[in-house]
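Participant: Any chance you could fold what I've pasted below:
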Amino acid sequence: MKKIISLFLSVAVLVFSFSGCGYKFKDINLVSKYNDSLSGTVLNVYNWGEYISDGSDDSIDVNKEFEKLTGIKVNYSTYDSNETMYSQLKSESVSYDVIIPSDYMIEQLKNEKMLKKIDFSKVPNFKYIYDEYKGLDFDKDDQYSVAFNVGMVGIIYDKTQIPDPEHSWKELWNPKYKDLALNFSNPRDCFMTAQMIIGDEKGTENRLNSENLSDWDEAYQLLKKGKSNLQSYVMDEIYGKMETGEAAIGPYYAGDYLTMLDVNPDLGFFYPDEGTNIFVDSMCIPSCAKNYEAALMYINFMLEPDIALANANYIGYASPHRAVCENEDYDYYQDPILYPSEKDLPENYHKEYYHAMKPKIRKYYENLWIDLKLY
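Facilitator: Now for the predicted structure:
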């Protein structure tokens, strides 16, 4: 909903601004103390689109509140994939102070020495992050990242067109849904849909991070076979297609399903039986950062319970923040889609993180991806 109505919101904001109305600052209960010692400086933040509470629908405008509190100017820009963010950083044409990449990209950036260590003595609100989201493989010593959002990938379907789907990734290949099915328009997630099918059939545990080129070839062949069944490859375009009924089934992130459901109540969701990807998006400070101290202050501010709650309510993804998850006023408190219990999933359900792949493997599957898109 947030993405599809962003144009409407922009028009609404414009109308309000002409009528003399604007954002009304909120009464925020702060746990940490902040000062204006960096007032007048600039903080460059690079984040996913629609990934922060921005003041719409009477929500907290996180960046405006931070600016008011500290006097630091926030320059905020967005990207649509980890790969886009990586390319920008790699180009060295711009610098950012805070970024929010996903797990495997954090590992890649760390390996390429593109991240600065975080001084956690200046991020006391780190205490609110659940232990299960600390010390993960991509940052085992908790030196470079602070969990921001978590989630899993599932399949969204239109119940008016597909009333009783099989709970399997194979439904994306089902000829009954030819020209109605979607798949991801990024290589890791798209390959994942095939890798889960193949891995389930073979009984393998390491499905998404294989260093065997033949495994990527096998997934490529399965995706190639299913391409004619697809209406298109999508990222945020899935919003319009699923909300209007233009498409009937497609994979996406669980939190985004809840946003689409607000627009189209005929949408359903399931986690495929073969297993799925679990991900963590985390706040990091890139090595190109020019305002390190402000970055630390911003990260700590994002972990303030009131701010974390506002972000969690707005974004609709699962939160790693204890104060959010234990707050009964949280919009998604104990939501079964975002926080499924073990009894709601198949026994020994396979959940797997992406890891940073060796350059040789990454180049190989990226070339396969190009071939698939051109096929």
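
Participant: For the rest of this, base every contact and every neighbour count on C-alpha atoms.
Facilitator: OK.

Participant: and stretch 200-215, how far from the chain's centre?
Facilitator: Centre-to-centre, stretch 200-215 and its host chain are 24 Å apart (Cα atoms, centre = their mean, to the nearest Å).

Participant: Mind giving me the packing neighbours of the helix or strand hosting Arg362?
Facilitator: Using DSSP states H and E, the secondary-structure element containing Arg362 is helix 359-374. With contacts defined as 3 or more Cα pairs under 8 Å, 6 or more residues apart in numbering; DSSP states H and E, helix 359-374 has these neighbours: helix 187-202, helix 213-226.

Participant: Helices of the protein, residue ranges please.
Facilitator: Per DSSP state H, the chain carries helices over the ranges 6-18, 62-70, 82-91, 103-111, 187-202, 213-226, 238-244, 254-263, 292-302, 305-315, 322-325, 359-374.

Participant: can you redo those helices as a markdown table with mean neighbour count?
Facilitator: Below are these laid out as a markdown table (neighbours: other Cα atoms under 10 Å):
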| stretch | mean neighbour count |
| --- | --- |
| helix 6-18 | 13 |
| helix 62-70 | 18 |
| helix 82-91 | 15 |
| helix 103-111 | 22 |
| helix 187-202 | 20 |
| helix 213-226 | 17 |
| helix 238-244 | 21 |
| helix 254-263 | 21 |
| helix 292-302 | 22 |
| helix 305-315 | 23 |
| helix 322-325 | 20 |
| helix 359-374 | 14 |
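
Participant: Let's compare: structure for the following, please.
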Amino acid sequence: MKQLSRVFLAIAIISAVLLYAVSRLNSSQGYSGAKTLTVYNWGDYIDSSLIKKFEKQTGIKVIYETFDSNEAMMTKIQQGGTAYDIAVPSEYMIDKMRKENLLLPLDHSKLPNLKNIDKRFMDLPFDPKNKYSIPYFWGTVGIVYNPKMLGNKKITSWDDLWDKDLHNQILLADSAREVIGMGLNSLNYSLNDTNKKHLQEAKRRLDSLTPNIKAIVGDESRMLLENQEASIGVVWSGVASEIMAENEDLQYVLPKEGTNLWFDNMVIPKTAKHISAAHKFINFMLDAKVAAKNAEYVNYSSPNKMALKYMPKATVNDKRFYPSPEMTDKLEVYKNLGQKNLAYYNELFLEFKMHRK
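Facilitator: Sure thing, here's the model as predicted:
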């Protein structure tokens, strides 16, 4: 019995030593509780060198995870399996998350660089007074096209996409809000319309576009447009900017009927365990030079007015990607439609995709 006790004691000592060693190793690598920050963001949506810079400045180790849709992000946070300290949802999802008590209020006194944000991107309806979110990037949904492939034809509206000469030329984003929204806009309806008659009309309108659609794709649109395998794409502004840098023949236009003006903001989910570190990270990303470097990497529009001073004039003066306040006032921000209405949008989008087969 004494021998068995000695065995158990030896095991306990060895276990304690191993636990201590692992703890020291984690600490040396920046993984100790107070020195770790878990960030949940869209894929390739930050300059990784900035993460390293933040780690060096603060001693806080950043664990970076990615998601590919607002819905996937919210589901993961609702489940609570991972204690995310920062997430970057879009405007309509921020509205939904705050109403479902999934976000922690921000302490603006810990965000002195907040003064750098352009006031026209603050205090928006999805988060009054920015109680829960801070602007990260913004942009539009529009049409990128290759005039040379179209015989120098100009695209100025959604309606232009129904031209019979564009057979098998168009790439659509694989996203219900964007595609159904395009159908609604082409009929001069709101992007946030929930009238089922209008939505059915938009779906029929989209069905009639089928002969002109080459594919409904995600990131593949970049390669297809760059390689001139398609002449037109309905894309987000940052995607357009990126592929235009690779192919100077391409143009980007905001359709005259209207389109989406979107915002991605930084939030602190209710799962957060390192709230002080989260505030430090947000404030770091609000630094003018940091925001400028990040914008040049990501290719989306920065809401940081001070950052624009450190960016190429050709970039910030390009009205396609930094449209005037007069233009942005004419665009629509997605609203939280509610689960029932969003499900109907998704149902119509699925029917539309099936109609093509």
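
Participant: circling back to that earlier point, give the aligned range of the helix holding Arg362 of structure 1 in structure 2.
Facilitator: When helix 359-374 of structure 1 is aligned against structure 2 using TM-score structural alignment, it corresponds to residues 339-354.

Participant: Tell me which residue of structure 2 lines up with Lys116 of structure 1.
Facilitator: When the structures are aligned by TM-score structural alignment, the residue of structure 2 matched to Lys116 of structure 1 is Leu104.

Participant: okay but its match is in contact with Tyr132, surely?
Facilitator: Yes - look at Leu104 of structure 2 against Tyr132 with Cα atoms under 8 Å: they come within range, at 6.4 Å.

Participant: higher neighbour count, those two?
Facilitator: For the pair Leu104 of structure 2 and Tyr132, the greater number of neighbours falls to Tyr132 (23 against 17), based on other Cα atoms under 10 Å.

Participant: who's in contact with the more buried one?
Facilitator: Residues in contact with Tyr132 of structure 2, defined by Cα atoms under 8 Å, 6 or more residues apart in numbering, are Arg98, Leu103, Leu104, Pro105, Leu106, Val267, Ile268.

Participant: So which of the residues you listed wins on neighbours?
Facilitator: Highest neighbour count within those, by other Cα under 10 Å: Val267, with 30 neighbours.

Participant: State the number of residues packed around the residue lying closest to it once chain neighbours are set aside.
Facilitator: If the residues on either side of it in the chain are set aside, Val267 of structure 2 comes closest to Ser133, at 4.8 Å by Cα to Cα, 6 or more residues apart in numbering. Taking other Cα under 10 Å as the neighbour definition, Ser133 of structure 2 ends up with a count of 29.

Participant: next one: Ser23 of structure 2
Facilitator: Residues within reach of Ser23 of structure 2, counting by other Cα under 10 Å, total 14.

Participant: can you check Ser49 of structure 2 too?
Facilitator: So Ser49 of structure 2, with other Cα under 10 Å, has 11 neighbours.

Participant: Relative to Tyr353 of structure 1, how far out is the equivalent of Phe321 of structure 2 over in structure 1?
Facilitator: Counting by TM-score structural alignment, Phe321 of structure 2 lines up with Leu338 in structure 1. Using Cα to Cα, to the nearest Å, one obtains 17 Å as the distance from Leu338 of structure 1 to Tyr353 of structure 1.

Participant: shouldn't the residue nearest to Val267 of structure 2 be in contact with Pro125?
Facilitator: No - counting by Cα under 8 Å, Pro125 is not a contact partner of Ser133 of structure 2; they are 11.8 Å apart.

Participant: need the helices of structure 1 in a markdown table with distance to Glu342 of structure 1, can you?
Facilitator: A markdown table is the format used below for the helices of structure 1 (distance: least, Cα to Cα, whole Å):
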| stretch | distance to Glu342 of structure 1 |
| --- | --- |
| helix 6-18 | 36 |
| helix 62-70 | 34 |
| helix 82-91 | 30 |
| helix 103-111 | 23 |
| helix 187-202 | 19 |
| helix 213-226 | 28 |
| helix 238-244 | 28 |
| helix 254-263 | 16 |
| helix 292-302 | 30 |
| helix 305-315 | 22 |
| helix 322-325 | 17 |
| helix 359-374 | 33 |
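
Participant: Nearest to Asp97 of structure 1, out of the ones you listed?
Facilitator: Shortest separation from Asp97 of structure 1 across the helices of structure 1 is recorded for helix 292-302, at 5.8 Å, computed as Cα to Cα.

Participant: Just give me the mean distance for that closest one relative to structure 2.
Facilitator: Its aligned residues in structure 2 lie a mean 0.8 Å from helix 292-302 of structure 1 after superposition (mean Cα distance after the TM-score superposition for structure 1).

Participant: so that helix matches what in structure 2?
Facilitator: Residues 275-285 of structure 2 are where helix 292-302 of structure 1 aligns, with TM-score structural alignment as the criterion.
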